[in-house]
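**Q** need a structure here:
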Amino acid sequence: MTLSDEARERLADVVELQPTKNGELQKRWGMESGSEVHQYLENELKEYYYRDDNSLIRATAEAAELVDVEPGVQADEDGDGTPTAVRVPELQAHIFEVLAGPEEDGQSVVSVLHAVRDAFDVDDDVSADEVRSALQALRRKGVVEVIYTTVPTFRLAVAREDIDVAVAS
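**A** Next up, the predicted model:
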């Protein structure tokens, strides 16, 4: 199957952001809905992606080779599934830098939002919803965990120094 330039770029996004959801790709690709993303994936990239047991979108090994992009998550070589590197959008990288460590108390979404605004030159228009979405994306990548209390809080699932974070373009 020959891919257009657009399809190749979008496949690179799937490889880079995996594991991901329709909503993340919708935002990246400027589409109107998750349904539009699903249709695109089925029509243009069907051979190069699959959904895992949690319905998250992942690229096939062939896709990663085809676009020559590092996957969104690189796991430890000992096979325990612990990530050693992640490629994430800038907001997620900022959150990773300021989020409470694995041994600390978790932080609420609003607390993380304020920490990001204090530490980085981030627009005031970054919303709590965007931070919540970014935290959930980091959770899916295995580097953030949720602590369920009265208000869900978040903290790193791994030591900050054990993960290489690269900002995806």
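
**Q** alpha carbons only for contacts and neighbour counts from here, please
**A** OK.

**Q** need the contact list for Arg10.
**A** Trp29 (Cα atoms under 8 Å, 6 or more residues apart in numbering).

**Q** Run the chain-centre distance for whichever strand in the chain runs longest.
**A** In terms of residue count, the longest strand belonging to the chain (DSSP state E) is strand 83-88. Mean C-alpha position of strand 83-88 versus that of the full chain (Cα atoms, centre = their mean, to the nearest Å) differs by 9 Å.

**Q** which residues are contacting the helix or strand just after it?
**A** On the C-terminal side of strand 83-88, the closest following helix or strand by DSSP states H and E is helix 90-98. Helix 90-98 has contacts (Cα under 8 Å, 6+ apart) with 112, 115-116, 119-120, 131, 134-135, 138, 156, 160, 165-168.

**Q** Out of those, which comes closest to Thr84?
**A** Val165 (8.8 Å; Cα to Cα).

**Q** So that closest one lies in a strand, does it not?
**A** Yes - Val165 forms part of a strand when assessed by DSSP: H, G, I helix; E, B strand; the rest coil.

**Q** That one contacts Val86, doesn't it?
**A** Yes - using Cα atoms under 8 Å, Val165 is in contact with Val86, at 5.2 Å.

**Q** and this one, so I can compare the two:
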Amino acid sequence: MTLSEEASERLADIVELQPTKNRELQERWGMDSGSEVHQYLESELKEYYYRNENSLICATPEATNLIEGEDPDRVQTVTVTALQHAVVDVIAGPDEESQSVVAVLHALRDAGEDPEVDAVRSALRSLADKGIVETVQKTVPTFRLAVERDALDIQTTDD
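**A** Below is the predicted model of the structure:
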């Protein structure tokens, strides 16, 4: 998707301010309401942002690459739950065979964690929404990291 100059500038604001709130963007963009910000995000930048667990606006990895350029040495900072952090620690890397939800669950249990399968599934979907994990469709969906572990600076929030 090709962005207009205005959309590119606003995406750069999201990359700079993330995680951010509608109000911060409303003030920066000179809009009348948070609702107007939301409408703009959904109509112009839907592919380039997501809301984290605290409903704050964050740029996807693709958006960050688009704005900052591809830099193999750049470390992406993400804020995740403790379970999501544990998933990143045990899931297959980008060049490895992808894993099913159950395989990730077993890897977590081998690492001393004891989550429910639905919590693991939810964590994988959230990480996929953030561009940290990719979904590989087989008979059942399988997952692996979309980026190298050392390209991430993971900050954990309270669940």
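
**Q** tell me the centre residue of structure 2?
**A** Nearest to the mean C-alpha position of structure 2, counting by Cα atoms, centre = their mean, stands Lys130 at 1.5 Å.

**Q** now that one: how far from Val78 of structure 2?
**A** 9 Å (Cα to Cα, to the nearest Å).

**Q** hmm, back to that, post-alignment, the longest strand of structure 1 versus structure 2, mean distance?
**A** Following superposition, strand 83-88 of structure 1 is found to deviate from structure 2 by 1.9 Å on average (mean Cα distance after the TM-score superposition for structure 1).

**Q** Which neighbouring elements make contact with that strand?
**A** For strand 83-88 of structure 1, the packing partners by 3 or more Cα pairs under 8 Å, 6 or more residues apart in numbering; DSSP states H and E come out as helix 5-17, strand 73-75, strand 164-167.

**Q** tell me the angle that strand makes with helix 5-17.
**A** If you take axes from the mean of the first three to the mean of the last three Cα atoms, to 10 degrees, strand 83-88 of structure 1 sits at 140 degrees to helix 5-17.

**Q** can you tell me the helix or strand for Ser35 of structure 1?
**A** With secondary structure defined by DSSP H and E, Ser35 of structure 1 is part of helix 34-44.

**Q** to the chain's geometric centre, what's the distance from the next helix or strand after that helix?
**A** Sequence order places strand 49-51 as the next helix or strand after helix 34-44 of structure 1, per DSSP H and E. Here strand 49-51 of structure 1 is found 16 Å from its chain centre; the criterion is Cα atoms, centre = their mean.

**Q** what does stretch 90-106 of structure 2 give?
**A** Its chain's average C-alpha position is 18 Å from that of stretch 90-106 of structure 2, according to Cα atoms, centre = their mean.

**Q** How about stretch 27-42 of structure 2?
**A** Remark: stretch 27-42 of structure 2 is offset 22 Å from the chain centroid, using Cα atoms, centre = their mean.

**Q** Check stretch 142-152 of structure 1 too.
**A** So, by Cα atoms, centre = their mean, the centroid of stretch 142-152 of structure 1 is 16 Å from its chain's centroid.
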